[in-house]
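Asker: the sequence and its predicted three-dimensional model are supplied below.
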Amino acid sequence: MKYLDEFSDPDLARSLLRQIHAATTRPWALMEVCGGQTHSIIRHGIDQLLPDGVEMIHGPGCPVCVTPLSVIDKALAIAARPGVIFCSFGDMLRVPGSGRDLFEVRGAGADVRVVYSPLDALGIARDNPDREVVFFGIGFETTAPANALTVHQARRLGIRNFSLLVSHVLVPPAISAIMESPRCRVQGFLAAGHVCSVMGTSEYPSLSRKYGVPIVVTGFEPLDVLEGIRQAIVQLEQGRHETLNAYPRAVPETGNPVAREMLADVFEVTDRAWRGIGTIPGSGWRLTDRYRDFDAEHRFDVTGVHAAESALCRSGEVLQGLIKPHECAAFGRVCTPRQPLGATMVSSEGACAAYYTYRRVTG
């Protein structure tokens, strides 16, 4: 197949569904770890076409959603300071902090700008040498290489008025945290293809062996997701637990060596807090000592900012796959995309946003 629309071919989808039904003899619970896969599943009703008893559990795969409240509050505190130009991707502007969001800070007079690349923010810093320019660097392994490159460029070019507010998180430690939870029901995973296109697949076989779960790396189109589900169920039915790559058109086993080299130079592993989940050891990145001067958290002295989650919002349970979005009493009532309680209702990859957009009021 050469073209994207071929990965939505209904005849091929029906064929894969027949194979999934033929292979399934008992209930299974699979988790997709990517918000893009969640939206594809809900948009196309894939979960409703699977055999009875096969459940898709929506995991913590939305980068906006897992950014902790304390980091949002740090962003708000920095953005509100005089002389600061705060740059971010657009999907972060509506994410609620403890009392407001970046849109409201901008409405109050702060210079908050939407950019399409961290390199755009670096260009703004170069053009405004009398201002401090901060880029909000969030996300999984997918977005980290561009942020690493930007910091590397800032250092190389001597642009000292640029800094990065870092909140990068890593997928493999999150899988471990999910599997070690006493409430875990997950029996297999669909891993995010774009993460593996950067990092490769080498970290996953040991997780498959340790926890006895199949992990299938897959993409985001309907046929990608169905093939990932098929391969996971076939393994479960046969009592196997291997890591397989169902997305070879985008994911080489070694990932992207150039990107990984840049990441190793700029970032080092650290413990990270995940919104609604808590701190997962070794689950994130921070700037290495070599680049610590570009760390906005230290430059603006906001390391001591802490925050408490909304008592009404159950996004943490949604992110852990413990409940579906519609099982939260606030869903669609006091929590909507226009008035969100949590990030899972704001982000284009959030599970709550998917359920709300596609009018899903049942599992």
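Answerer: Alright, I've got the coordinates.
Asker: can we go C-alpha only for contacts and neighbour counts from here?
Answerer: Will do.
Asker: just checking, which helix or strand succeeds the helix or strand encompassing Ala177 along the chain?
Answerer: In this structure, Ala177 sits in helix 171-179 according to DSSP states H and E. On the C-terminal side of helix 171-179, the closest following helix or strand by DSSP H and E is strand 188-192.
Asker: one more structure, for comparison:
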Amino acid sequence: MKFVTEYRDSEQAKGIAAELAATVDPNREYRFMEFCGGHTHVLARWGLTDILPKNVHMIHGPGCPVCVLPIGRIDMAMECALKHNAILCTYADTLRVPASGGKSLFKAKAEGADVRMVYSPMDALQIARDNPDRQVVFFAIGFETTTPPTALCLLEAKKEQIKNFSVICCHVLTPSAMEHILLTAPKRADAPVLDGLVGPAHVSVVIGSEPYAQFAEKWKMPVVICGFEPLDMLMTILMLVKQVNEGRHEVENEFTRAVVPEGNRRAIDLMARVFSLRDSFEWRGLGPVPKSALKLSPEFAEFDAETRFGLVEHHVPDNKACQCGAILRGEKEPFECKAFGKACTPAHPLGSCMVSSEGACAAYYSYGRLRK
């Protein structure tokens, strides 16, 4: 299968691993953060951390839109379904994220709320067409990857003048969060000192490689955009090690088969029309992050569920037994949480990192990394 099996070739993996072992400087430590949760799963699923040199450390970042969704936002969605009797539509992982009071959207459904899993925003729009006497709310989450489909859906809703459809917009922006981590790290005693960043794959297909130039220029930080196969990850780590050894700080693109510097201009222009920047947005684990999320632009304000239902987000602290916040900031690994694999499992998660298919805790649990 093109672009899959050839990137899983074990002989090539051995060759890259051997070159990596010969390239690292044994007298220094290398710390690279993979921002995307998909990359965390690549590392865990294929056992890549077992073949990395001992002085190359992969730090897991807040790379999952489900993981970074604050509890207050989930409470807003539940309010729509329980208090306002709306049909609430969202993606599957979101249903199981723990909210305040030990509740979740899945539990709200068990209490009688009309909560439905959808595969795309267009599914939610069709539900609105089929139920003209009910309000239908799409709980829109995701990085830049899932933002264009929401924008297309809103364009269609406006074109058809569907009055019973609205959106709770929780789309967040990757570069803003990456910069926030670098800005706030010196203030946190446990924050790792980073030598380079693994750029996300799907996000970069949309936004391109140009937005990462600020990290190379301002922060003197090497960035390599990486695909989602094991050879992609090994090659990316090798490229980062070479940059560090040579004193370079550039944006390099390992994922050339899908990412171009300018990104997908049609998708970018579409997002710019439908959305505008929020001044600030709370990320689970990171707190309020300036200019890091989107809201509906004035042209599409009629579809804003927050305004339509008078929704107000309140800050809700995480479960004290859960270390998701520290894990999302790269300060701890899942096995350092006392609840991991015991009180917190995929069947009974205490935090969002154990829920999402891209969460670090879910990756460690699924692939047997229950202890260091």
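Answerer: Looks like it came in fine. What you see is a predicted model, and the numbers here were worked out from it, not measured in a lab.
Asker: which part of structure 2 lines up with the helix holding Ala177 of structure 1?
Answerer: Following TM-score structural alignment, the aligned partner range for helix 171-179 of structure 1 in structure 2 is 174-182.
Asker: average offset of the matching stretch relative to structure 1?
Answerer: Comparing stretch 174-182 of structure 2 with its match in structure 1 after superposition yields a mean distance of 1.2 Å (mean C-alpha distance after the TM-score superposition for structure 1).
Asker: name the nearest residue to the aligned partner of Cys36 of structure 2 in structure 1, ignoring sequence neighbours.
Answerer: Using TM-score structural alignment, the equivalent of Cys36 of structure 2 in structure 1 is Cys34. Take Cys34 of structure 1 and drop its neighbours on the chain: the residue closest to it by C-alpha to C-alpha, 6 or more residues apart in numbering is Gly61, 3.9 Å away.
Asker: quick check: which element contains that neighbour?
Answerer: Element membership for Gly61 of structure 1, per DSSP H and E: none, as it lies in no helix or strand.
Asker: His171 of structure 2 too?
Answerer: With elements delineated by DSSP H and E, His171 of structure 2 resides in strand 165-171, which encompasses its position.
Asker: what's in contact with stretch 297-312 of structure 1?
Answerer: Surrounding stretch 297-312 of structure 1, the residues in contact under the criterion C-alpha atoms under 8 Å, 6 or more residues apart in numbering are 69-71, 73-74, 77-78, 98, 163-166, 276, 293, 330, 341-342.
Asker: apply 6 Å and report the result again.
Answerer: Counting contacts by C-alpha atoms under 6 Å, 6 or more residues apart in numbering, the residues outside stretch 297-312 of structure 1 that touch it are 70, 165.
Asker: again with stretch 85-101 of structure 2
Answerer: Applying C-alpha under 6 Å, 6+ apart, the set of residues contacting stretch 85-101 of structure 2 from outside is 71, 80-81, 104-106, 114-118, 124, 135-139, 352, 356.
Asker: same question, stretch 266-284 of structure 1
Answerer: Contact with stretch 266-284 of structure 1 is made by 66-68, 148, 168-170, 173, 285-288, 316, as judged by C-alpha under 6 Å, 6+ apart.
Asker: neighbour-wise, which one of the residues you listed leads?
Answerer: When neighbours are counted by other C-alpha atoms under 10 Å, Val169 leads the contacts of stretch 266-284 of structure 1 with 29 neighbours.
Asker: can you pull the contacts of that one?
Answerer: Neighbour list for Val169 of structure 1: 140, 283-284 [criterion: C-alpha under 6 Å, 6+ apart].
Asker: got the contact list for whatever residue of structure 1 lines up with Ile225 of structure 2?
Answerer: Ile225 of structure 2 maps onto Val217 of structure 1 when the alignment is built from TM-score structural alignment. Remark: with contacts taken as C-alpha under 6 Å, 6+ apart, Val217 of structure 1 is in contact with 190-191, 193, 245-246.
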